[in-house]
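when you get a sec, could you give me coordinates for this:
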Amino acid sequence: MGAGNKTLSEATAVIKKLRTPKANLAKVEFLACLAAFLLMLLTIFGSSRRRHNHQKLRVLLWAAYTFSSYLIVYTLGLMTEASFQNDLLPVWAIFLMIFFGSSDSYSIHSLEDCEHRKNYAWQYVIKITGEAPNYRKSLEITDRVVTIEKVWKCQGWLLRSEGGDKDSKLKDICLSFSLYKLLRLKFSDYSLPKQAHEKAWKLIQYLYAEGNGYERAFRVVELELSFLFDYFYTKYVTIFQPLGWRIKLVEFLFLVIGVPVMIGLFYPWYNSNRSQGEVQLATKGGLSIDFLVTALIVLIFACVELVQCFFMVISEWTKVSLLCKYARTNSWQESKLMEKLIGLICRTPSPKPWERKLHRYSLHESYDYTLQRWLYNVLTDLFMDPIRDGQTESAPAKLSSEVKEAVFRSLMSNPEALQNGEASLIRNEVEHELSWACKLGTQTQVIIVWHIATSIFEQMMPISDPSSNSNFLVATNLSKYLAYLVTFHLKLLPDHPYDSEYIFDRIIIEARHLLKDCKTVKERIQRLNKIGKTMNDTGKVMIQGARLGQQLLDVENEPNFIWKVLAEFWAELMVYVAPSDNAIAHAEHLAMGGEFVTHVWALVSHAGIKREPPLE
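This is a model prediction of the structure:
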């Protein structure tokens, strides 16, 4: 009993110490510093989420974003209800409130955070009232309006092809901004007239006219989507209003001049003006911990503002603003100093706008994946995307120039009448044998059946040097990428997500039944090959895929011809699935590294391309 009473009394003493005014002050100071660090983390790494589709990064930033909001509110509550006196509490509260609303590069984590869906109508009532009529009648060109034509015809050295813009990257920044404004209208359900789509498509065709024009076209789309990302997830749209950047400039000047002066003058004043009875924390040497905390918060604030200013200066918004001003200001075009300054800013390399990877899924490798209950359970479902059986990614592949060229060439070949892959089969004269696999009930079935067949052909007809065979790279990468979209991102595809989920779950059950006891990839492909030879089509996707794979193997031609057929088929299918009215789904994925299908969606949206039902 004596030992128990002693332990209880010690615990009581510890609790009393934690409730003293000094302990409460230390708690406030710790939480204030923690909130400042979290907001600095968001500022520095916030824009990286569009370049990396890593779940750990997304969870980390989501946790910092969510926790910082509650942390600031909780800390302000502690300050308000504090039973002790400290003259620095209002200073910390002011800086926390400034932090709370100052992050430019990470204003929201997802669209739901600010209920954009409810606000779209109000935003676009204002924005379209100046913009929408201009698409129905000819533009009235004034000195203040900068059009693409004016940028292209600018005689200033900086924008001339034979001058400072030999690679056309500066003109393309302006083109990307113009296309972004057109794409933005899709989020208000505003449909452009046919003439506007024709003009936009002519611009894209103009880009393609060059030798590697597909690279330039996708470069323009990358920048266009980066503008769209900033529109939804940052405050750049507000900052780059006429008054916004001036306010930001004043903030920057105050930061550069005010922070050093404040730190230098504040400490002597604070030491000589301490209130009687004020609760304070200090080191054994008498150094004020309260002042150190204040200085730390101010320095973190300075770092956050400097980082945000740096990001703002090298942003595409600054570049397009300067280039438009240059195009309409003759004095700038005649000033070598202004041209060098604008050129320096516009040529400063920005971080890559997107991840530039193709995420992949391989059914015959992943169908037996079972959930790890310690990682995916009722509790973690609140913080992580739910995963089903059979859902695990293969290693991502680099988005190669071969893939981009194949998809863009397919888009340019027949944009008026997209087909579900059958046009490529007709061109290669194999439609009689293979076109049945383009006419299945849903797009999910079509993708998985051709994915299984492509995997069978890849394993049964190996290539000695895959890296040198462009058709092989295009076919295998797009096959696994579209299977990845079926598995993880159903909203980006034509079928209803519930239908696709049901079909995918049935396919996993079929695979586990038909490939039971097959441990290695080689055994699984051999089993599928046998199924394709012996089993009749019962409507099961796995059997249909095995049957199509056997048909590819039976085609009387060399393997390179089949890889050509598959490459053209998958490129056409990539274009076919891209048109979508679900613009919100694409906007949501911009904050997760972006998807290649979103880039193709932007291209077909500008062209006004609609998807027609598969041929019967």
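
only C-alpha atoms for contact and neighbour calcs from this point on.
Will do.

how far does stretch 443-462 sit from its chain's centre?
Remark: stretch 443-462 is offset 29 Å from the chain centroid, using CA atoms, centre = their mean, to the nearest Å.

pull out the buried residues from that stretch.
443-458, 460 (16 or more other CA atoms under 10 Å).

now, those that are in helices?
443-458, 460 (DSSP state H).

please, where are all the helices along the stretch 201-350 of the chain?
Counting by DSSP state H, counting those that start in this stretch, the stretch 201-350 of the chain has helices at residues 213-233, 236-239, 244-272, 289-313, 316-328, 330-333, 336-347.

nearest to T520 among these would be which one?
helix 213-233 (38.7 Å; CA to CA).

the inter-axis angle of that closest one versus helix 316-328?
Orientation note: helix 213-233 sits at an angle of 110 degrees relative to helix 316-328 (axes from the mean of the first three to the mean of the last three CA atoms, to 10 degrees).

which strands or helices does helix 213-233 pack on?
Helix 213-233 sits against helix 169-184, helix 194-208, helix 236-239, helix 316-328, helix 401-413, helix 583-589, helix 596-607, with contacts defined as 3 or more CA pairs under 8 Å, 6 or more residues apart in numbering; DSSP states H and E.

so which of those is the most packed in?
helix 596-607 (a mean of 22; mean count of other CA atoms under 10 Å).

how far does that helix sit from the chain's center?
Put simply, helix 596-607 sits 15 Å off its chain's centre (CA atoms, centre = their mean).

quick one: contacts of it?
By CA atoms under 8 Å, 6 or more residues apart in numbering, the list of residues contacting helix 596-607 from outside reads 179, 182-183, 197-198, 200-201, 218, 221-222, 225, 356-358, 492, 574-575, 578-580, 586, 610.

how much space separates L323 from L183?
Relative to L183, L323 is positioned 21 Å away (CA to CA, to the nearest Å).

most tightly packed of the helices of the stretch 201-350 of the chain?
helix 213-233 (a mean of 22).

what angle separates that helix from helix 596-607?
100 degrees.

now the host helix or strand of I126 and helix 169-184, what's the angle there?
Per DSSP states H and E, I126 falls inside helix 116-131. Counting by the same axes, to 10 degrees, helix 116-131 lies at 110 degrees to helix 169-184.

this one next, for a side-by-side:
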Amino acid sequence: MTELSLPSESQEKTQRLFFEGVLHGRNHKRVFKIMEMQLAFLTDYHYTRIPIGVWYGYPLIKFVTLVVTLVFGCLLAFDVHKTKPQEDDLYHHIKGVNVDRIITYVLLVSIAVKEGWEMILYMLSDWTKLVVICRYVEGSWLLRNRLAERIIQLLCRSNVVMRWHNKMGQYNILESFGYKPRVKQALHYGTLHMIKKPIEGGKAGKKIKIFHEVKQSIVDALSHYNINDGNLMNSMPSSLYKRWVRNSYQWACRQETFSHLILVWHIATSMCEIQLFEDTRPERSCLNSFVHKLNTCWTHRHPFMVHRKSLEGGTRSHYIVANSISRYCAYLLVFVPELLPDHVIVSEQVFQGTISEARNILGGCHSLESVLEKLKSVEGGATQMEGYDQERTIVQKGAILGRELLADPEMNTERRWKMLADFWVNLLLYLAPSEMTEDHKSRLLEGGEFITLLWALFSNCGIFDRTEENQVFGNGVISGEEQGPNITNQEQREAVNEQQYNITNQEQREASEGR
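As a prediction, this is how the structure comes out:
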């Protein structure tokens, strides 16, 4: 959190510690384990009372309180057990059983279990582990023996509360653009908005476990960034399209807003996935196809169209990385837009405009194969897009980009997915830094978002915003050679978002008038 930010000298040390120490060896398990633990500490700090109790002597007080509670509870239970009600006493007696006595026992046991569970949570919390390890390192004589060391080992291995769910949301616009939640909308209005209003075309996929390929690609990308000048983000804009994206596709990286950028590349990536599915699907007879579809309905657990086992090593890894991050960025845009750089209103307007456009263009398509063929038939090409054609819509740009990627003679399947994976990894890293700490804080209780993990990583290094080299301003995400005004504070960003909002509304009005 910004209110807990370190001074510049400490931030420089933290940068060196992370990028020269933690990242050394590119072990993604170690890197993400550290970040997950940090988010756990942050969650405890804001939403529990455990950190307040981490002071010298408190564990003993807590233990004494528990013992006293249990002793008095046992004495009270014994007294209740030996007490026999008089004839004129008012009590409930059913079939020879004293109901009042049973209720008293249940209350006493509930209190004992509650106190005991709180004690267990405290003793096995990360804060307790931290205090014990610090005491051990300081050389406390109570902990310098084999029994104490064994207890410390067991304590550090225990993990009672799993706050980080290690999952990422997924959304595919080509699968969900026709989604119309009529029942949920009726419930929304029928309950006077007590139920959250559903999103037209916003049918989220099942959250998936974050693949180790994704984590490793994040670590590999971070290890390439230069922090010698104290600003990690200086190298990131070039990563987006100068380093990883070929010259013929750089037009697709220059969009009006980040919402445009995400949707254009998401549509293109989804087209590549459908094509890969068609290329890897074995030939089947009608009967075998029916049996396969029936079996898939009951046993399909893989989150993507193409099963990872049907792909070779390099293609498999790049496909998993590109597809999962592409769907995750689209998920953030639709369901958690407050974690992205664009204003929430801008993201919503851009998305709804894209859904309307997709329904107009892809209406009547009953399969993903027909969707792919329809998108391939969209007029235009990369040569017409070099001048950054503002008249092209998001679906048209995504279709043109996807078609050019599939038709590129210099790209085989592995190279195509390699470029897409590099693009999505670097884009996600570029989106992560943010000064909107309250939005990330509000997601911690729900297990946290993957982008929150990356946000915490950059926050450690004092990076809370993107470099001015690649700002969203007016006519698009621009490169260093076309640098726009320096946006350094919240008021200026809000002004930019207001301008984006006006531009988006104007585009939609023009599109409506054209139709």
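
out of the helices of the stretch 201-350 of the first structure, which comes closest to M542 of the first structure?
Nearest to M542 of the first structure among those is helix 213-233; the distance by CA to CA comes to 35.1 Å.

so the closest one corresponds to what in the second structure?
Helix 213-233 of the first structure falls opposite residues 27-47 of the second structure when the two are matched by TM-score structural alignment.

contacts for that stretch?
By CA under 8 Å, 6+ apart, stretch 27-47 of the second structure touches 22-23, 50-51, 126-127, 163-164, 212, 215-216, 219, 444-445, 453, 456-457.

ok, the corresponding residue of the first structure for A407 of the second structure to R524 of the first structure distance?
Mapped onto the first structure by TM-score structural alignment, A407 of the second structure lines up with D554. Distance, D554 of the first structure to R524 of the first structure, by CA to CA: 19 Å.

so those two - more neighbours on which side?
The neighbour count for D554 of the first structure versus R524, taken as other CA atoms under 10 Å, is higher for R524 (20 against 9).

let's verify the residue nearest to that one when sequence neighbours are not counted: helix, strand, or coil?
In this structure, R524 of the first structure finds its nearest non-sequential neighbour in C518, 5.5 Å apart by CA to CA, 6 or more residues apart in numbering. Per DSSP: H, G, I helix; E, B strand; the rest coil, the secondary structure class of C518 of the first structure is coil.

what separation is there between C518 of the first structure and R527 of the first structure?
C518 of the first structure sits 8 Å away from R527 of the first structure, going by CA to CA.

ok, now P559 of the first structure?
Distance, P559 of the first structure to R527 of the first structure, by CA to CA: 21 Å.

cool, and A587 of the first structure?
Per CA to CA, A587 of the first structure is found 41 Å from R527 of the first structure.

for L147 of the second structure, what are its contacts?
L147 of the second structure makes no contacts at all, as judged by CA under 8 Å, 6+ apart.

circling back: got the helices and strands packed on helix 213-233 of the first structure as CSV, with distance to L18 of the first structure columns?
Shown next, in CSV, are those (distance: least, CA to CA, whole Å):
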stretch, distance to L18 of the first structure
helix 169-184, 54
helix 194-208, 66
helix 236-239, 44
helix 316-328, 50
helix 401-413, 62
helix 583-589, 44
helix 596-607, 54
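
between the ones you listed, which one is nearest to A395 of the first structure?
Once these are compared by CA to CA, helix 596-607 is nearest, at 16.0 Å.

against the second structure, where does the closest one fall?
Alignment of helix 596-607 of the first structure against the second structure: residues 450-461, by TM-score structural alignment.

ditto for stretch 440-460 of the first structure
Using TM-score structural alignment, the match for stretch 440-460 of the first structure in the second structure runs over residues 255-275.

pull the distance from the matching stretch to the chain's centre.
On CA atoms, centre = their mean, the centre of stretch 255-275 of the second structure falls 18 Å from the chain's centre.

what do you get for stretch 163-170 of the second structure?
6 Å.

cool, stretch 341-355 of the first structure as well?
In terms of CA atoms, centre = their mean, the centre of stretch 341-355 of the first structure is found 19 Å from the chain centre.

kindly report the same for stretch 244-257 of the second structure.
24 Å.

regarding that stretch, how distant is the last residue from the first?
For stretch 244-257 of the second structure, the first-to-last residue distance is 20 Å (CA to CA).

contacting residues for the residue nearest to Q445 of the first structure when sequence neighbours are not counted?
Leaving aside its sequence neighbours, Q445 of the first structure sits nearest to V541 (CA to CA, 6+ apart; 6.6 Å). The contact partners of V541 of the first structure, taken as CA under 8 Å, 6+ apart, are 445, 448-449, 507.

what lines up with V541 of the first structure in the second structure?
V541 of the first structure maps onto I394 in the second structure, by TM-score structural alignment.

do K22 of the first structure as well
Match for K22 of the first structure (TM-score structural alignment): no aligned residue.

how about K22 of the first structure: what's its closest non-neighbour residue?
Nearest non-adjacent residue to K22 of the first structure, counting by CA to CA, 6+ apart: V279, 6.5 Å away.
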